[in-house]
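**Student:** Provided below for reference: sequence and predicted model.
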Amino acid sequence: MFNAFMDDQQLLRYSRHILLPDIEYQGQEKLLNSHILIVGAGGLGSPIAIYCAAAGVGKMTICDFDDVDLSNLQRQIIHDTQSVSINKASSAKQFIQLLNPDVEVIAVTEKQTEASMKVIAKDVDVIIDGSDNFTTRYALNRIAVSLKKPLVSGAAVGYEGQISVFDMRHDKSPCYHCLFPDTGDRSETRCADNGVFSPTVGMIGTAQAAEVMKIILGIGESLEGRLLLLDVKSMQWKNIQLKKDPSCAVCSK
């Protein structure tokens, strides 16, 4: 993880960021000294990890206990044919180390409990949900609420995707449970069962990466309190305003 002044190679690598008035040298230092948690190294996790690593996010913990399958390669762009049968978090680490040696990657390859994931999340700046199931999403939401961490959540299937930010550092922010209450009867809609147009996950994952970096840098307006819906077939984005549920079982006081 980066802890000193940038050297000449780093100044050149990140020069196009440093030229931006909202980032400059100090902003790039923030990225280099940040630590993010990416849960899921699949369709969403791939562009999240790639763009965050390329941008110089200094440390990332990537959690995925699944192995790369040939059917993943149509959309999970951090893996290649040589990665088949390798753990996804380990494969992602290999890719990132080649992309940007400045980045420290911790690959968590074993399935985690909510308690163990909370320990992992304790020291990170942003939690990113790139999973494909409600069980993990609800667990990450509870962790984010408990630790008062920002959670960047995304989902995609078919030609449609969605993204939002639940910034639990702010008392007025809704949480994931406010948007999708856990009634215990939600059916999963997964790519493995329903298919997915490969650019869809790329577009949502890239948007998640942008939200992550904006949060770290403290620039712009995040998607906190908004749900952004994408329809790739019509190439339309829809913005829906969200409100905190005062009776939410997870985040209400």
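**Tutor:** Yes, it's here.
**Student:** Only C-alpha atoms from now on, for both contacts and neighbour counts.
**Tutor:** Noted.
**Student:** Tell me which stretches of the protein form helices.
**Tutor:** Taking DSSP state H to define them, one finds helices in the chain at 8-13, 15-18, 24-32, 45-55, 88-99, 114-121, 134-147, 176-179, 191-194, 198-217.
**Student:** Going by neighbour count, which residues of the fifth one are buried?
**Tutor:** Using 16 or more other C-alpha atoms under 10 Å as the test for burial, helix 88-99 gives 88, 89, 90, 91, 92, 93, 94, 95, 96.
**Student:** Among those residues, which one sits closest to residue 67?
**Tutor:** Of all the buried residues of helix 88-99, residue 88 has the smallest distance to residue 67: 5.2 Å, by C-alpha to C-alpha.
**Student:** next, the one to line up against it:
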Amino acid sequence: MNDKKLLRYSRQILLPEIGIEGQQTLLNSTLLLIGMGGLGAPNALYLAASGVGHLIIADFDQVELSNLARQVIHHTNDIGKDKVISAKEKMLAINPDIQITTLTDLSEDNIEDWVQKADIVLDGTDNFNTRFRINQACVTQHTPLVSAAVIRFEGQLSVFKGYEKNQPCYQCLYPTTGNNDENCSNNGILAPVAGLLGTMQALQAIKVILNLGEQLTGKLMMVDALDLNFRTIKLSKDKHCPICNLSQ
């Protein structure tokens, strides 16, 4: 680490739980961020600023006016631009020393290849089918999944390691049947709620990388932003789960 990087990350390096060794671990890490929307916007900015060395960002969509209230990585003059291009520009403006790979074609056919390249996956998507496929790829590739979701004034956050014997995967929490794909497009969301959960998602990813503190593995944090209430419940592995039980 050169003098410029030591200065850039000096406030993190001062933390005894991180230090130079921990910062170097961040610089050596690769994270896959799926979705550059309300969750992906803040987590991308903070992970870039924190010095994660390689960030792979995936989104097929373009910036729209209705995105701007909560997707703070995109600006008015980005309307019509691919979200990954818009996001990359802001991330490099904060930290030009990191590597950013953009994907607009993440699909059923290539998701496992990209998950395999990552140390951790952050899921910031807004529909169950995509989340199920991301979860399946993470279980198959033995990659930790940091999952966040937001709607209205509410949010959820968890870390899934379903490839481990006693740990649940995302599908243990949400079976494929009975989901109605609620999302903020249909139900609305208060903008800072996305910022709160997206920032916490970045925090959890760093804690997993560095093996720090409470990582929410096998737990679900539920946030009620209207009452400012945080509640955490324990999650159990579903012995009938068709995804993570087949990986054992």
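**Tutor:** Structure's in. What do you need? It should be emphasised that the depicted structure is a prediction, and the values quoted were computed from it without experimental measurement.
**Student:** any idea how far residue 133 of structure 1 is from the aligned partner of residue 145 of structure 2 in structure 1?
**Tutor:** Alignment note (TM-score structural alignment): residue 145 of structure 2 maps to residue 151 of structure 1. Residue 151 of structure 1 sits 16 Å away from residue 133 of structure 1, going by C-alpha to C-alpha, to the nearest Å.
**Student:** ok, back up a step: contacting residues for the match of residue 145 of structure 2?
**Tutor:** Taking C-alpha atoms under 8 Å, 6 or more residues apart in numbering as the definition of contact, the neighbours of residue 151 of structure 1 are 126, 127, 128, 129, 140, 141, 144, 165, 166, 167, 168.
**Student:** Equivalent analysis for residue 51 of structure 2, please.
**Tutor:** 9, 23, 26, 27, 95, 98.
**Student:** Do I have it right that the last one meets residue 88?
**Tutor:** Looking back up the chat, that one is residue 98 of structure 2. No - with contacts defined as C-alpha atoms under 8 Å, residue 98 of structure 2 does not count as touching residue 88, sitting 10.6 Å away.
**Student:** what residues are shared contacts of the two?
**Tutor:** Common contacts of residue 98 of structure 2 and residue 88 (C-alpha under 8 Å, 6+ apart): none found.
**Student:** Map residue 223 of structure 1 onto structure 2.
**Tutor:** So, by TM-score structural alignment, residue 223 of structure 1 is matched to residue 216.
**Student:** If you drop the residues flanking it in sequence, what lies closest to the alignment partner in structure 2 of residue 194 of structure 1?
**Tutor:** Residue 194 of structure 1 maps onto residue 187 in structure 2, with residues paired by TM-score structural alignment. Distances taken as C-alpha to C-alpha, 6 or more residues apart in numbering place residue 152 nearest to residue 187 of structure 2, at 6.5 Å, with adjacent residues excluded.
**Student:** isn't the one you found right up against residue 185?
**Tutor:** No - at 10.1 Å, residue 152 of structure 2 and residue 185 do not qualify as touching, with contact defined as C-alpha under 8 Å.
**Student:** Compare neighbour counts for those two and give me the winner.
**Tutor:** Of the pair residue 152 of structure 2 and residue 185, residue 152 is the one with more neighbours under other C-alpha atoms under 10 Å, namely 18 against 11.
**Student:** so who does the more buried one touch?
**Tutor:** For residue 152 of structure 2, the contacting residues are 184, 187, 188, 189, 190, taking C-alpha under 8 Å, 6+ apart as the criterion.
**Student:** ok, now residue 17 of structure 1?
**Tutor:** For residue 17 of structure 1, the set of contacting residues under the criterion of C-alpha under 8 Å, 6+ apart consists of 23, 24, 28, 55.
**Student:** Return the residue of structure 2 aligned against it.
**Tutor:** In structure 2, the position corresponding to residue 17 of structure 1 is occupied by residue 12, as judged by TM-score structural alignment.
**Student:** cool, residue 139 of structure 1 as well?
**Tutor:** With TM-score structural alignment as the criterion, residue 139 of structure 1 pairs with residue 133.
**Student:** Tell me how far that match lies from residue 145 of structure 2.
**Tutor:** For residue 133 of structure 2, the distance to residue 145 of structure 2 equals 12 Å [C-alpha to C-alpha].
**Student:** Run through the residues that contact the equivalent of residue 176 of structure 1 over in structure 2.
**Tutor:** Here residue 176 of structure 1 is matched to residue 170 in structure 2, going by TM-score structural alignment. Residues in contact with residue 170 of structure 2 (C-alpha under 8 Å, 6+ apart) are 132, 135, 160, 162.
**Student:** and if you look at residue 62 of structure 1?
**Tutor:** Under the criterion of C-alpha under 8 Å, 6+ apart, the neighbours of residue 62 of structure 1 are 37, 38, 39, 40, 41, 89, 105, 106, 107, 108.
**Student:** hmm, which two among those are most spread apart?
**Tutor:** Across these, the two lying at the largest distance from each other (C-alpha to C-alpha) are 40 and 105, at 14.0 Å.
**Student:** Give me the neighbour count for residue 176 of structure 2.
**Tutor:** Using other C-alpha under 10 Å: residue 176 of structure 2 sits among 11 other residues.
**Student:** Kindly report the same for the one 10 residues further on.
**Tutor:** Neighbouring residues of residue 186 of structure 2 were enumerated by other C-alpha under 10 Å; the total is 10.
**Student:** Identify the residues contacting it.
**Tutor:** If a contact means C-alpha under 8 Å, 6+ apart, then residue 186 of structure 2 has no contacts.
**Student:** Could you check how far it is from residue 8 of structure 2?
**Tutor:** 41 Å.
**Student:** okay, now residue 252 of structure 1: neighbour count?
**Tutor:** 15.
**Student:** With that, I have no additional questions.
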